[in-house]
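[1] Please work out how this folds:
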Amino acid sequence: MSVEIKKVEKFHHPKGLWLACMGMCASSYLKYAVSGIAIFFYTYQIKEGGLGLSETDAGKLISLTVSIGALVPVLGSIITERWLGIQKALLLSFFFQGVAYLFFYMFTPNVPLVLVGIFINIFASAFLNNNLSAIVGLLYSNKDHSRKDAAYGFFYMAVNIGSFFGPIIGGLITDKWMAVKNSAGEIVTYGYKYAYLMVSIGMFITCFIFYILAPKWLKEVGKYPEGKKTKKMNDNATAVVKEKLTDTDKRRIVAMIIIFVFATMYWAAYFQTSYRLLIQSMQWQTSM
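    Here you go, the predicted structure:
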């Protein structure tokens, strides 16, 4: 390898980073496009485009799904590590999230089938953010600290860009572009299910792009399960070797479990509070 090529690789990031950023930006945009309207979608009457649930039932459903959603990535990471590999896990996640949100569009206001979509979404979320974050780290060596730090800076910038535009476009779809209004210009039916359709289509497009570009841009990174490695034998044959956890690994796992427990409690309370504020603001608006 020439000195010029080494310099180019030293000061530039691999294409796989931009693929991970694209996936994270699209995921954040699509999820945040509908996360803010969830409480309205659950509680508004069927004639208004919602499911007609009570505020209590909607709050319980949101808290339950958020709590489970915070824990399942642990299981998803284990499955990815042992059997799938990151690339396959991400394709699985994008595809099934597209299926999940399609359930919202197709079966609203059928509550049982929408619940099926919610649980498909929880399953799919077990393989998304954790693997996108992990694949960024795998693109760099353990000694390449400066570029790895910069890469995660770009990565979380993509998160913020997606989460900024998501609620804006989602709100325009539900309250303006796809809303049904009467002659006085008042909204009769909100376009909630069309926002979920947009998210479903976006997930399928992201899955297709990732399927096309991952072999070229990621190549062998995350293609196979990291928990299994091949070792060359004396006769040039290869054998699968399962790595054992070190004491340091075990201590880190215990620390992560503790963090996950408190993180789950925090986010459950956070979303419960935020959705309560949304309901109160809605009540204040209608009473004015």
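
[2] can we go C-alpha only for contacts and neighbour counts from here?
    Noted.

[3] check contacts around the closest residue in space to Lys242 that isn't next to it in sequence.
    Leaving out its chain neighbours, the residue that sits closest to Lys242 by Cα to Cα, 6 or more residues apart in numbering is Lys228, at 5.0 Å. If you count contacts by Cα atoms under 8 Å, 6 or more residues apart in numbering, Lys228 has them with 82, 240-243.

[4] Which of those residues fall within strands?
    Among the contacts of Lys228, the members falling in strands are 240-242 (criterion: DSSP state E).

[5] Including distance to Gly69 and neighbour count, could the residues you listed go into TSV?
    Rendered in TSV, the data for the ones in strands among the contacts of Lys228 read as follows (distance: Cα to Cα, whole Å; neighbours: other Cα atoms under 10 Å):
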residue	distance to Gly69	neighbour count
Val240	33	11
Val241	32	11
Lys242	29	12
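
[6] can I get these in TSV with distance to Lys148?
    Listed next are the ones in strands among the contacts of Lys228 as TSV, based on distance: Cα to Cα, whole Å:
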residue	distance to Lys148
Val240	29
Val241	28
Lys242	27
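
[7] now, which of those sits nearest Ile78?
    Of all the ones in strands among the contacts of Lys228, the one with the least separation from Ile78 (Cα to Cα) is Lys242, at 13.5 Å.

[8] any idea how far that closest one is from Pro73?
    Between Lys242 and Pro73 the distance is 22 Å, computed by Cα to Cα, to the nearest Å.

[9] hey, where'd the helices end up in this structure?
    Counting by DSSP state H, one finds helices in the chain at the ranges 3-11, 15-35, 38-43, 55-79, 86-107, 111-125, 129-138, 145-172, 192-217, 247-287.

[10] What helices and strands are in contact with the longest one?
    It refers to helix 247-287. When contacts are defined as 3 or more Cα pairs under 8 Å, 6 or more residues apart in numbering; DSSP states H and E, helix 247-287 packs onto helix 38-43, helix 55-79.

[11] Single out the most deeply packed of those.
    Neighbour counts averaged per stretch over the helices and strands packed on helix 247-287 are highest for helix 38-43, at a mean of 22; criterion: mean count of other Cα atoms under 10 Å.

[12] Please work out which residues outside that one touch it.
    Under the contact criterion Cα under 8 Å, 6+ apart, helix 38-43 has outside partners 49-55, 58-59, 62, 192, 275, 278-279.

[13] hmm, try it at 6 Å
    With Cα atoms under 6 Å, 6 or more residues apart in numbering as the contact definition, helix 38-43 has outside contacts at 50-54, 58.

[14] so can I have a markdown table of the contacts of Lys228 showing distance to Gly137?
    Shown next, in a markdown table, are the contacts of Lys228 (distance: Cα to Cα, whole Å):
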| residue | distance to Gly137 |
| --- | --- |
| Arg82 | 18 |
| Val240 | 24 |
| Val241 | 22 |
| Lys242 | 21 |
| Glu243 | 19 |
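
[15] Next, the structure of the following sequence, for comparison with the previous one:
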Amino acid sequence: MAGDVGSRVQERTIFGHPRGIVTLFLTEMWERFSFYGLRAILYFFLIATAAGGGLGLPKPTATAVVGVYGALVYLLALPGGWIADRILGARRAVLTGGVIIMLGHICMALPIRGAALIWLGLGLIVVGTGLLKPNISTMVGQLYPEGENARRDAGFSIFYLGINLGAFAAPYVVSNLAKDGRWHLGFGAAAVGMAIGLTQYILGSRHLRGVGETPGHRLTPKERRHFGLIALTGLLAATLAVVVWAATGTLTVDRFTVALTVLTIVVPVGYFAYILLGSHNLTADERLKMKAYIWLFVAAAIFWMIYDLAPTVLNEFAAEKTDLRIFGHPITAATTQSFNPLLIMIFVPVFAVLWVRLGDRVGAAQKFAFGLFMIGVSFVVMAIAAALAQSGRISVWWLFLVYLIQVFGELSLSPVGLSVTVELAPHAFRSQMLGVWYLSFAVGDAIGGQTARLLRYVSEPVYFLTLAAIAIAAAAVLIGFSHRLRVLMGER
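    Here you go, the predicted model:
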């Protein structure tokens, strides 16, 4: 009894939370520092000429690469969660993922000319993030005993702060290091950030109290052989397909991004078909809820299609069309990527209070519709800014306004999406549905990366207005069907 009391006292020594929350907070903060640091400069590196130390890709191709890169990070969260649950356990999955991420950044940081190490590095970062991202969130939840929902929610709020602190600091630090073609120094800073995160994760693991040490549903030896054979066959088949494609002389970076975009769309379509067309002992009510959820999934994909153009289209607009000064202080174009996490940290508590006060009067579909409307309005503002920029550089505060409007949309859709995913998940798929939610990010990122091809045929104002019209039209459809969706979802 005395031992229990002692451990309980120790557990509450950090503002009433398990000490392990600090370990996971710092790990996620540094991992996000490395991720957003790379993302802030990746597009500029891809379009920079060989003389400028870059890869010299056409702008539409570079936008597609960044989009597919983001999509694959979210796509691999599904197998990453499965590997932890069946083979490694969450703790080893996070460590393994962090090491792979760091190796990826190191590959990109090596001052060796050519694209091979760059593609290898990006591939390693995608695989590592797929292992780390879903499983570190799982460990946060497991730190808290069952029934302590309020403390758990507060713990996730602290964890969310770590994400945004890393995302806020990274663009400024990394982009300033990478100025004047010093790309590999910027990539190296991302590697150092991940190394710091890993070091404190290893040192702080003793505070995790056994969380994530063992897989939740470890595979039997027979199952390991079975799934190992499937994985090996799939890997060999994919490798063979790429080799054959390359042998035909038609494989290009551009076409490869299109193929990956198609694959990203096919995965959720197949997954929803698998859920709805199979029996899985789903009740009639669960099937209705899943049909409603597909509407929300598509809406979320449209939202992310526009929202995640920040590191490409909006980043280039900052570089080419804005006066990059804040209160007279010069900044890099990539520093504008810090606007979003700063605004999120400011407005998260405001929206948390707002949703509590609104209660059941506003349903998930209506919140999603508002999010879509806001992302549409943000691109109407971008169209105005682009039209003004045809006469010369405009104030960077136009972009600040765009990100402010987008954050209002994100806070109306993203947290609500997580909540409604858990709420509508069929019992047989409850542990997998959060991975399905992240597929909406993947689809949106992949398609959004392809939309820049439109800029070959239309002006920037028309491009922004086209995407705005898609989002606002989707918002109108959701509002029109919101009553029906509330019925399907069982909302009052």
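
[16] So after superposing, what's the score?
    Comparing the chains after superposition, counting by TM-score structural alignment, normalised by the length of structure 1, produces a TM-score of 0.78; 257 aligned residues with a Cα RMSD of 3.1 Å.

[17] What subset of the contacts of helix 38-43 of structure 1 is buried?
    Restricting the contacts of helix 38-43 of structure 1 to buried positions leaves 50-53, 58, with burial counted as 16 or more other Cα atoms under 10 Å.

[18] can you redo those residues as CSV with distance to Phe40 of structure 1?
    Rendered in CSV, the data for those read as follows (distance: Cα to Cα, whole Å):
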residue, distance to Phe40 of structure 1
Gly50, 7
Leu51, 9
Gly52, 9
Leu53, 10
Ala58, 9
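
[19] Out of those, the closest to Ile258 of structure 1 would be?
    In terms of Cα to Cα, no member of these lies closer to Ile258 of structure 1 than Ala58, at 28.2 Å.

[20] Now do the same for that closest one: its match in structure 2.
    Under the alignment (TM-score structural alignment), Ala58 of structure 1 maps onto Ala62 of structure 2.

[21] and if you look at Val74 of structure 1?
    For Val74 of structure 1, the aligned residue in structure 2 is Leu78 (criterion: TM-score structural alignment).

[22] same check, this time on Ile86 of structure 1
    Per TM-score structural alignment, the equivalent position to Ile86 of structure 1 in structure 2 is Ala90.

[23] what residues are up against the residue lying closest to its match once chain neighbours are set aside?
    In space, and not counting its chain neighbours, Ala90 of structure 2 is closest to Gly212: 4.5 Å by Cα to Cα, 6+ apart. Contact criterion Cα under 6 Å, 6+ apart gives 89-91 as the residues in contact with Gly212 of structure 2.

[24] how much space between Gly212 of structure 2 and Leu76 of structure 2?
    Where Leu76 of structure 2 is concerned, Gly212 of structure 2 sits at a distance of 19 Å (Cα to Cα).

[25] repeat for Pro111 of structure 2
    Distance, Pro111 of structure 2 to Leu76 of structure 2, using Cα to Cα: 28 Å.

[26] ditto for Leu57 of structure 2
    Taking Cα to Cα, one finds Leu57 of structure 2 at 26 Å from Leu76 of structure 2.

[27] for Trp245 of structure 2, same thing?
    With the distance defined as Cα to Cα, Trp245 of structure 2 ends up 23 Å from Leu76 of structure 2.

[28] same question, Thr451 of structure 2
    Look at Thr451 of structure 2 and Leu76 of structure 2: by Cα to Cα, they are 23 Å apart.

[29] and the residue in structure 2 that Ser281 of structure 1 lines up against, how many neighbours does it have?
    Matched across to structure 2, Ser281 of structure 1 falls on Ala318, judged by TM-score structural alignment. Here the number of neighbours of Ala318 of structure 2 (other Cα atoms under 10 Å) works out to 25.

[30] re earlier: so which of the contacts of helix 38-43 of structure 1 would you say is closest to Gly117 of structure 1?
    Proximity of the contacts of helix 38-43 of structure 1 to Gly117 of structure 1 (Cα to Cα) peaks at Leu51, which lies at 13.5 Å.

[31] looking at it, that closest one is touching Pro109, isn't it?
    Yes. Counting by Cα atoms under 6 Å, Leu51 of structure 1 touches Pro109, with 5.1 Å between them.

[32] aligned partner of Ile202 of structure 2 in structure 1?
    Here Ile202 of structure 2 is matched to Tyr211 in structure 1, going by TM-score structural alignment.

[33] Just give me the neighbour total for that match.
    Here the number of neighbours of Tyr211 of structure 1 (other Cα under 10 Å) works out to 15.

[34] same deal with the one 10 residues further on?
    Here the number of neighbours of Val221 of structure 1 (other Cα under 10 Å) works out to 19.

[35] try the one 5 residues further on
    As a burial measure, the neighbour count of Glu226 of structure 1 was computed by other Cα under 10 Å and equals 17.

[36] same thing with Gly166 of structure 1?
    Applying other Cα under 10 Å, we find 24 other residues in the vicinity of Gly166 of structure 1.

[37] Look up how far Leu61 of structure 1 lies from it.
    Between Gly166 of structure 1 and Leu61 of structure 1 the distance, using Cα to Cα, works out to 22 Å.

[38] Check Asn110 of structure 1 too.
    Noted for Asn110 of structure 1: a distance of 15 Å to Leu61 of structure 1, by Cα to Cα.

[39] ok so, going back, the residue nearest to Ala90 of structure 2 corresponds to which position in structure 1?
    With TM-score structural alignment defining the correspondence, Gly212 of structure 2 maps onto Gly222 in structure 1.

[40] Looking at structure 2, name the residue matched to Gly202 of structure 1.
    The criterion is TM-score structural alignment: under it, Gly202 of structure 1 has Gly193 as its aligned partner in structure 2.

[41] so what's its match up against?
    30, 34.

[42] how about a cut-off of 7 Å?
    Gly193 of structure 2 makes contacts with 30-31, 33-34, as judged by Cα atoms under 7 Å, 6 or more residues apart in numbering.
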